[in-house]
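# predicted coordinates and the sequence they were generated for:
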Amino acid sequence: MNRFENKVCVVTGAGSGIGQATALAFAREGARVLVADVNVAGGEATVNQIAALGGTAIFMSVNIAEQQQVEAMVARAVAEWGRLDCAVNCAGVTGGVSAPTHEYPDAAWAQNVAVNLNGTWFCLKAQLAQLLKQGGGTIVNIASAAALKGHPNNIGYCATKHAIVGMTKTAAIEYATNNIRVNALCPSAIETPMIMDGRLNLRNNPELKVKFTNDQAMKRMGRPDEVADVALWLCSDQSSFMTGHAMTVDGGMFA
């Protein structure tokens, strides 16, 4: 099934984890993919994997916290392939620390705001402008289960992921009659480098990994491809009457 044959898709954070899985999934279904990431080695590896599948992709080094780089990313996709059909905004950070709110470092707060909040806003703004020019398209913003509940000791991440849902719902209403759909995905614990090797370091913290696993009714962590599959569905015509949703991919965490 090639739901995205000759469609043009931009995926940020596509050098690893959910973003990489999403870029690969789009390519398998015929899309031309702009792979964007600050991680050059990871982004180039994604492009190489797509080439090995027989797909079409280009890599662009993009720091979404820099508005000009985001605008250049959208312009590059249009220059390369003439349009933009789908965007999945995956790039994000955790802030790298765990601390209660009164001790939470200003630097970690600022990093979360710069990337998760401002970066997603810059992506959304540039992508919407292009979709308006050409008469429609779809956007999926990757939020988090932490966008729907409190997340102790990580207020920066929790607050900015909540904000992504707010931006998503606002844009969905504003552009619903312009043939533009905007949705958010809220994954729970997914086996990605961010959660396994980052702030939480679950790879070396088996007790904490068990806790995260037990928070989900299915008693396991999710896989990046399981989130990617839902992102593609939200970008496809199969979800043509859906916009403004914050859809959980959570193994039953919110059941």
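Noted; the coordinates are in hand.

# contacts, neighbours, all on C-alpha from now
OK.

# can you get me a residue count around residue 88?
Neighbouring residues of residue 88 were enumerated by other Cα atoms under 10 Å; the total is 30.

# which elements pack onto whichever helix or strand it is part of?
Here residue 88, judged by DSSP states H and E, is contained in strand 86-89. For strand 86-89, the contact count by 3 or more Cα pairs under 8 Å, 6 or more residues apart in numbering; DSSP states H and E identifies strand 8-12, helix 120-134, strand 137-142 as packing neighbours.

# how does it look with 7 Å?
Judged by 3 or more Cα pairs under 7 Å, 6 or more residues apart in numbering; DSSP states H and E, the packing partners of strand 86-89 are strand 8-12, strand 137-142.

# okay, the ones you listed in a markdown table with mean neighbour count next?
Formatted as a markdown table, the entries for the helices and strands packed on strand 86-89 read as follows, by neighbours: other Cα atoms under 10 Å:
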| stretch | mean neighbour count |
| --- | --- |
| strand 8-12 | 28 |
| strand 137-142 | 27 |
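
# possible to save those strands as CSV with distance to residue 165?
Rendered in CSV, the data for these read as follows (distance: least, Cα to Cα, whole Å):
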stretch, distance to residue 165
strand 8-12, 17
strand 137-142, 8
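
# for residue 167, which of those is the nearest?
Distances from residue 167 to each of the helices and strands packed on strand 86-89 were compared by Cα to Cα, and the smallest falls on strand 137-142, at 9.2 Å.

# quick one: the closest one to strand 8-12, angle?
When axes from the mean of the first three to the mean of the last three Cα atoms, to 10 degrees is applied, the directions of strand 137-142 and strand 8-12 differ by 20 degrees.

# against that first model, consider the following:
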Amino acid sequence: MSPDRPAPSAAPPRSLHLPAGTAAHGPYTVDIDPGRAGWTYSALRVLTLGPGETHAFDSGEGEWVVLPLAGACSVRVDGEILELRGRASVFDGVTDFAYVPRDAHAQIASGAGGRFALAGAKCERRLPARYGPAPEVPVETRGSGDRARRVRNFASADAFACDRLIAVEVVTPGGNWSSYPPHKHDEHRPGAESVLEEIYYYEIAGPGALAYQRISPSRPGGADLLAEVRDGDAVLVPDGWHGPSIAQPGHDLYYLNVMAGPGPEREWKICFHPDHTEGYA
């Protein structure tokens, strides 16, 4: 087996689709670490804090970005206090964020309470703790018409320095398709495709709203999923063609993508499905 493709786990995840509540662990409403996912690098936690509450954690072998989903917080790390103004919800635009390096002790505190994502990746280098200002987050529109969506590249490979972590937010208007055409990143092909494990975490505007996520196999025995996803769900993408992500008409769809892999370069290189060549990824 190529050293650039991770070996299959001896204990694969029970399901690629993790409905809200099923990935809860300890203080986290979502806690996906590499061991629970059955892979090596990518991780995601979602933390809810009440007014005045705090939460401390050790970063261990991973680097983490603390990203407010709803509310504001402060992050104390490496002797600094990084104040995050946050936002009312994920549909209210970009937010500032904090980078927590590996081998650090951090504390998150929230005066009014809120929900906070911790996007993480197992890594080798220890980079400085840093504040990511909201005005410096690159935002782009991908696709057009019923394939248009907004991508917030807060920790993309080009926008913010991490060792292995790549993370972006995508907001898809109700009725639109995103993650389209279907694409994959499960082979190391220099300049063309990079190996990345990926997590999707979803929030959907409106009570009872839903969306759909497709993953189709890129090789025999590969990932295969068609899931109805709802607010707070997560999906694991260990390999395979992923997309489309389909938003219910009238209900905007948000997802947080967390990616990391073994490649020598931190890069997002993808391959489009040959049977779906229209549109933009």
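Good, I have the coordinates. Note that the coordinates shown come from a computational prediction; the quantities given were computed from them, not determined experimentally.

# TM between them?
A TM-score of 0.35 describes the superposed chains when it is computed by TM-score structural alignment, normalised by the length of structure 1; 159 aligned residues with a Cα RMSD of 6.4 Å.

# between the helices and strands packed on strand 86-89 of structure 1, which gets nearest to residue 162 of structure 1?
Short answer: strand 137-142, nearest of these by Cα to Cα, at 11.0 Å.

# packing partners for the closest one?
Here strand 137-142 of structure 1 is seen to pack against strand 86-89, strand 180-187, helix 224-235 when contacts are counted using 3+ Cα pairs under 7 Å, 6+ apart.

# which SSE is immediately downstream of the first one?
Taking DSSP H and E as the definition, the helix or strand that follows strand 86-89 of structure 1 towards the C-terminus is helix 106-112.

# quick one: which of the helices and strands packed on strand 86-89 of structure 1 is nearest residue 206 of structure 1?
Proximity of those to residue 206 of structure 1 was assessed by Cα to Cα; the nearest stretch is strand 137-142, lying at 26.2 Å.

# ok, then the element right after that closest one?
Scanning forward in sequence from strand 137-142 of structure 1, with DSSP H and E defining helices and strands, the next element found is helix 155-174.

# which positions in that next one come out as buried?
Going by neighbour count (16 or more other Cα atoms under 10 Å), the buried part of helix 155-174 of structure 1 is 155-169, 171-172.

# wait, isn't residue 249 of structure 1 in contact with residue 187?
Yes - the pair residue 249 of structure 1 and residue 187 passes the contact test of Cα atoms under 7 Å, sitting 4.7 Å apart.

# now do the shared contacts for the two.
With contacts taken as Cα atoms under 7 Å, 6 or more residues apart in numbering, the residues that reach both residue 249 of structure 1 and residue 187 are residue 227.

# quickly note the distance from residue 20 of structure 1 to residue 234 of structure 1.
As judged by Cα to Cα, to the nearest Å, residue 20 of structure 1 and residue 234 of structure 1 stand 17 Å apart.

# and for residue 74 of structure 1?
Using Cα to Cα, which is the criterion applied here, residue 74 of structure 1 is 20 Å from residue 234 of structure 1.

# which ones are touching residue 171 of structure 1?
Contact analysis of residue 171 of structure 1 by Cα under 7 Å, 6+ apart lists residue 182.

# can you do 10 Å?
For residue 171 of structure 1, the contact set (Cα atoms under 10 Å, 6 or more residues apart in numbering) comprises 124-125, 128, 139, 165, 180-183, 243-244.

# quick revisit: looking at residue 74 and residue 234 of structure 1, which is more packed in?
Of the pair residue 74 of structure 1 and residue 234, residue 234 is the one with more neighbours under other Cα under 10 Å, namely 27 against 21.

# the more buried one against residue 138, yeah?
Yes - counting by Cα atoms under 10 Å, residue 234 of structure 1 does reach residue 138; the two are 7.9 Å apart.

# neighbours around residue 41 of structure 1, how many?
Other residues near residue 41 of structure 1 number 12, with proximity taken as other Cα under 10 Å.

# SS state for it?
Under the three-state scheme (DSSP: H, G, I helix; E, B strand; the rest coil), residue 41 of structure 1 adopts helix.

# could you measure from it over to residue 33 of structure 1?
Computed as Cα to Cα, the residue 41 of structure 1 to residue 33 of structure 1 distance reads 17 Å.

# again, but for residue 123 of structure 1
Remark: distance between residue 123 of structure 1 and residue 33 of structure 1 (Cα to Cα) = 16 Å.

# which one's more surrounded, these two?
Here residue 123 of structure 1 and residue 33 are set side by side on neighbour count (other Cα under 10 Å), and the busier one is residue 33, at 31 against 25.

# got the contact list for the more buried one?
Listed by Cα under 10 Å, 6+ apart, the contact partners of residue 33 of structure 1 are 6-11, 14, 22-27, 47, 50, 55-59, 77, 81, 84, 86-87.

# ok, now residue 229 of structure 1?
Contact criterion Cα under 10 Å, 6+ apart gives 21-22, 25-26, 235 as the residues in contact with residue 229 of structure 1.

# which of those fall within helices?
Taking DSSP state H as the definition of helices, the contacts of residue 229 of structure 1 contribute 21-22, 25-26, 235.
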